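In: Below: sequence and its predicted model.
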Amino acid sequence: MRVVIAEDSVLLREGLARLLADGGIDTVAAVGDGPALEAAVRAHRPDLAIVDVRMPPTHTDEGLRAALRVRAERPDFPILVLSQYVEERYAGDLIGRAVGYLLKERVADVTEFLEAVRQVAAGGTVIDPEVVVQLLSRQRRGAPLDSLSPREREVLALMAEGRSNTAIAARLVVTEGAVEKHISGIFAKLALGPAPEDHRRVLAVLTYLGR
């Protein structure tokens, strides 16, 4: 796997590259601002970009905005966002297929971090639970989610974290069949019928995040 890192802190940038190398992942470019990220993605055509939210010149949301521009050019390009805080303004726009959003403290768990990198690169979605909580706070009452049962909400919350049916079953101490039944109920209540061009699991998560 080939990765581009966009992080303005030299120490963190080098640390991430070392973690990736130890996991057998090649860093083809490590840059410190949004424009450099866009240029590196065009030049190297990597499998994934790891992007810090706050980068020069204002250290506010340049990384997220650069990530959105990259996705505008390559809609399916995998991006893993790292942030000290949850940036609600753009997070909901970015979240979807082949996207991860982790708080930087999660990088301390190397195994979990490398698992997230591989999952996002493979087209999956990995969302930090705290990101889910904060985005949910924006939801208005009367939304379709109000029809979900408490257990269906638990299942959907774990789906939003990128958990598989097997992992959800283990977390809730139920059978995989029970999880599948809850997911079918979620799809029905959110009016997500089968469609070859849609990924219902991702659409359910987007609804849950209040997009």
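Out: That came through fine.

In: contacts, neighbours, all on C-alpha from now
Out: Will do.

In: Report the contact partners of residue 8.
Out: 31, 32, 33, 52, 55, 56 (C-alpha atoms under 8 Å, 6 or more residues apart in numbering).

In: who's in contact with the first one?
Out: The contact partners of residue 31, by C-alpha under 8 Å, 6+ apart, come to 4, 5, 6, 7, 8, 37, 40.

In: And the furthest pair within those?
Out: 8 and 40 (14.5 Å; C-alpha to C-alpha).

In: before we move on, back to that, from the contacts of residue 8, which ones fall inside helices?
Out: Members of these lying in helices (criterion: DSSP state H): none.

In: mind putting the residues you listed in a markdown table, distance to residue 108 included?
Out: Below are the contacts of residue 8 laid out as a markdown table (distance: C-alpha to C-alpha, whole Å):
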| residue | distance to residue 108 |
| --- | --- |
| 31 | 21 |
| 32 | 21 |
| 33 | 23 |
| 52 | 16 |
| 55 | 21 |
| 56 | 24 |
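
In: ok, second structure coming up, stack it against the first:
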Amino acid sequence: MSTWGEGLRPVTTVLAEDAALLREGLGGLLERFGYRLVASVDDADALVAAVDRHAPDLVITDVRMPPTFTDEGLRAAVALRARHPGLAVLALSQYVERTYAAELLDSGGTAGVGYLLKDRIGDVEEFLDALRRILGGETVVDPEVISQLLRDRADPVRRLTPREKQVLGLIAEGRSNAAIGRLLVITDAAVSKHIANILVKLDLPPEQDGHRRVMAVLAYLRHST
């Protein structure tokens, strides 16, 4: 495992953060403590390109980045872990983006992974300790992230994106795929993709295909009451 210190090469790091002041501050902190910052970027596409180009040891990424400021950084981190199993990843966020947080933490790989809320990393030593643990192969997760993910397991509808909840609500109203597409102004293929994602996130296995839509509606109704 790459590390830093006397006689050892520094940890090569890619930092992705759209807020310029925070990006500069984190970059300066990393370099001060011996990390080698090979790229500092402000969007998810640039993050992916930088990792593919530099093959770093560590990625530190904001979760919400341009263009939609939803979960671009987190989705990029999940994809990068799949492509680079030895890549250590730390995701930072103001909020818990539940849809992809579990995927990142369950993404496997040979390196560590972490998810921390930004308001919990004010202590420099704690932040550096989290990085050391991640580089050592551990999983480091903010307690609030764990709490929300556990709530998601109790209520799987929480895993759905706002659009997926909208689609499921229309299914509960008895709308067909074509009607859902017309109402939401999306293609039939997009509707089918949303429904497939809903069924997976609600843990409805394919062998129950004849009842999956009904079971999805029941889950939605339980969540809504």
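Out: Done, it's in. Small disclaimer: the values here were computed from a predicted structure and weren't measured.

In: Out of the contacts of residue 8 of the first structure, who's the most crowded?
Out: Among those, residue 52 has the most neighbours (other C-alpha atoms under 10 Å), with 30 neighbours.

In: Counterpart of residue 60 of the second structure over in the first structure?
Out: Using TM-score structural alignment as the criterion, residue 60 of the second structure maps onto residue 50 of the first structure.

In: so where do the strands sit in the second structure?
Out: Secondary structure of the second structure (DSSP state E): strands located at 12-16, 36-41, 58-62, 88-93, 113-117, 139-141.

In: Now render those strands as JSON lines, adding distance to residue 100 of the second structure.
Out: Converted to JSON lines, the strands of the second structure look like this (distance: least, C-alpha to C-alpha, whole Å):
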{"stretch": "strand 12-16", "distance to residue 100 of the second structure": "17"}
{"stretch": "strand 36-41", "distance to residue 100 of the second structure": "21"}
{"stretch": "strand 58-62", "distance to residue 100 of the second structure": "13"}
{"stretch": "strand 88-93", "distance to residue 100 of the second structure": "11"}
{"stretch": "strand 113-117", "distance to residue 100 of the second structure": "11"}
{"stretch": "strand 139-141", "distance to residue 100 of the second structure": "14"}
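
In: Could you single out the most deeply buried of these?
Out: Using mean count of other C-alpha atoms under 10 Å, the stretch among the strands of the second structure with the largest mean neighbour count is strand 58-62, at a mean of 27.

In: most centrally placed residue in the first structure?
Out: residue 100 (2.1 Å; C-alpha atoms, centre = their mean).

In: Now do the helices in the first structure.
Out: 10-22, 34-44, 62-73, 88-94, 110-121, 129-136, 150-160, 165-172, 176-189, 200-208.

In: Indicate which one of the ones you listed is closest to residue 82 of the first structure.
Out: helix 62-73 (9.4 Å).

In: returning to what we had before: residue 81 of the first structure: which of the helices of the first structure is closest?
Out: So among the helices of the first structure, helix 62-73 is nearest, using C-alpha to C-alpha, at 7.7 Å.

In: so how far does the closest one sit from its counterpart in the second structure?
Out: Its aligned residues in the second structure lie a mean 0.9 Å from helix 62-73 of the first structure after superposition (mean C-alpha distance after the TM-score superposition for the first structure).

In: ok so, going back, ok, the match of residue 60 of the second structure touching residue 77?
Out: No - the pair residue 50 of the first structure / residue 77 is not scored as a contact, 11.3 Å apart, by C-alpha atoms under 8 Å.

In: returning to what we had before: need the contacts of residue 31 of the first structure in JSON lines (columns: distance to residue 189 of the first structure).
Out: Listed next are the contacts of residue 31 of the first structure as JSON lines, based on distance: C-alpha to C-alpha, whole Å:
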{"residue": "4", "distance to residue 189 of the first structure": "40"}
{"residue": "5", "distance to residue 189 of the first structure": "40"}
{"residue": "6", "distance to residue 189 of the first structure": "40"}
{"residue": "7", "distance to residue 189 of the first structure": "41"}
{"residue": "8", "distance to residue 189 of the first structure": "44"}
{"residue": "37", "distance to residue 189 of the first structure": "40"}
{"residue": "40", "distance to residue 189 of the first structure": "43"}
